[in-house]
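Enquirer: A structural model of the following input is requested.
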Amino acid sequence: MKCPFCGAAETTVADTRISDDGDIVRRRRRCLKCDKRFTTHERAELRMPQVIKKNGSRVEFDREKLAASLDLALRKRPVSSQAVEAAISRIEEKLLALGEREVASDKLGEMVMRELKKLDKVAYVRFASVYRNFEDVDEFSKVIREVSRSAQPLGR
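Expert: So this is what the prediction gives:
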C-alpha cells in the first residue's frame, strides 16, 4: 500500500481489526520511509448486475434509487429505517445470488413488491399502482383484494 503522505511504496501493517459484522477489515499501517501512520479499510467488491429498462437501455444498479423508491412508497407509514435497510439488503443479496450480469427491471420491480408486501400493505399498493401503471379503479380493487386475502389469519 502506497503511503498517502510521502508516496513511498513500503508500508507495514501495525494492526488489523475486523468490523463487528465481519464485512470490513480495518488496517493501521505505518510508512517505513516517513514513519507516519494511516488507516485503510478493505471490503469485498461485489459487482451488481446492470438493470435492463423496459425501453432496452441498460443502467447501473443504483442503491440510492432503490432506497428512494422504497422511501416514496413508505412515506408517512410506520416502518423503521432499519426495516427498510434490511429490505434493500435482501434485494441486493437476491440480485447477487442470481449470478447474472444483467437483470430486467421487471424482475427487480417484483423483488421490490415482495419486500414492500412484507413491510407495509399500503406501501405495497402505492408502489404497485405506479409500477403496474394502473389505468382504473378496478385494478386498484384487485390488488387491494389480493392484499386483504393475504392479510387474513389462517382458518378463516
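Enquirer: Going by C-alpha atoms from here, please, whenever you check contacts or count neighbours.
Expert: OK.
Enquirer: Next, work out how far apart the most centrally placed residue in the chain and Q50 are.
Expert: Central residue of the chain (Cα atoms, centre = their mean): I88, 3.5 Å from the mean position. Note on I88: its distance to Q50, by Cα to Cα, to the nearest Å, is 16 Å.
Enquirer: Next, the structure of the following sequence, for comparison with the previous one:
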Amino acid sequence: MRCPFCAHDDSQVKDSRPSEDNTSIRRRRQCESCGARFTTFERVQLREITVVKKDEKRESFDRSKIEASVAIACRKRGIAQERLDQLVSGIQRQVETMGEPEVPAQAIGEMVMEGLRQLDSVAYIRFASVYRDFTEARDFEEFASSVRDVGVS
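Expert: A predicted model of the protein is given here:
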C-alpha cells in the first residue's frame, strides 16, 4: 500500500480488525520509509458494476460518491456515522445483488432517496433538491408537503 505522506510503495500492517458494522476490515499501517501511520479499509466487492449515467456515459460504481452525497445531505443533522455507513453499505449491497453488470444511475439515486426518507426527512429533502434539480422555492414547497403527507419524521 502506497504511503499517502511520502508515496513510498511499502507499508506494514500494524493492526487489523473488523469495522464497527462488520462490512469491512480496518487496517492500521506504518510506512517503512517515513514511519507515518495511516488507516485503510478493505471491503468485499462482489462484482464489477458499471453505472450508466443519464447521458449514456458509463463509469465504474464508486461507493465513495454515495458516501459523499449522503454526508452532504446529512450534514449537521446529528446522525451517527455508523447509521450513515449502514445506509451506504445497504445501497451497495442492493446494487451488487441486482445481478446486472450495468445499473442506471437513476436506480442508485432512488435507492439513496428511499434510504434517506427512512433515516431523516430533512436529509431526504436536501438530497432530493439536488437529485431532482429543484429550480425554485415552489419545488421545495411541493416536495416538502408531499413528505409531510407521507408522514416521514
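Enquirer: Can you classify the residue nearest to the centre of the first structure as helix, strand or coil?
Expert: Secondary structure assignment for I88 of the first structure (DSSP: H, G, I helix; E, B strand; the rest coil): helix.
Enquirer: now the helices: where do they sit in the second structure?
Expert: 63-74, 81-97, 105-119, 121-131, 137-150 (DSSP state H).
Enquirer: Could you say which of these is packed most deeply?
Expert: Neighbour counts (mean count of other Cα atoms under 10 Å) averaged over each of the helices of the second structure peak at helix 121-131, with a mean of 19.
Enquirer: And the contacts of it?
Expert: Residues from elsewhere that reach helix 121-131 of the second structure (Cα atoms under 8 Å, 6 or more residues apart in numbering): 69-70, 73-74, 77, 109, 113, 116-117, 134, 140, 143-144, 147, 152-153.
Enquirer: coming back round to it: now distance to V13 of the second structure too, for the helices of the second structure, in TSV please.
Expert: TSV is the format used below for these (distance: least, Cα to Cα, whole Å):
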stretch	distance to V13 of the second structure
helix 63-74	23
helix 81-97	24
helix 105-119	34
helix 121-131	37
helix 137-150	47
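Enquirer: Show me what R58 of the second structure aligns to in the first structure.
Expert: Taking TM-score structural alignment for the superposition, R58 of the second structure sits opposite R58 in the first structure.
Enquirer: Tell me how far that match lies from G99 of the first structure.
Expert: For R58 of the first structure, the distance to G99 of the first structure - Cα to Cα - is 17 Å.
Enquirer: which of the two has more neighbours?
Expert: R58 (16 against 12; other Cα atoms under 10 Å).
Enquirer: unless I'm mixing things up, R63 of the second structure is touching Q92, no?
Expert: Yes - counting by Cα atoms under 8 Å, Q92 is a contact partner of R63 of the second structure at 6.9 Å.
Enquirer: For V79 of the first structure, list the residues it contacts.
Expert: 119-120.
Enquirer: Quick one: residues contacting the residue lying closest to the match of R58 of the second structure once chain neighbours are set aside.
Expert: Distances taken as Cα to Cα, 6 or more residues apart in numbering place I52 nearest to R58 of the first structure, at 4.6 Å, with adjacent residues excluded. By Cα under 8 Å, 6+ apart, the contact set of I52 of the first structure is 58-59, 102-105.
Enquirer: Same check on T23 of the second structure?
Expert: 43-44, 89.
Enquirer: Could you do V103 of the second structure as well?
Expert: 49-52, 95.
Enquirer: State the distance from it to V130 of the second structure.
Expert: Taking Cα to Cα, one finds V103 of the second structure at 20 Å from V130 of the second structure.
Enquirer: Could you do P104 of the second structure as well?
Expert: From P104 of the second structure to V130 of the second structure the distance is 17 Å (Cα to Cα).
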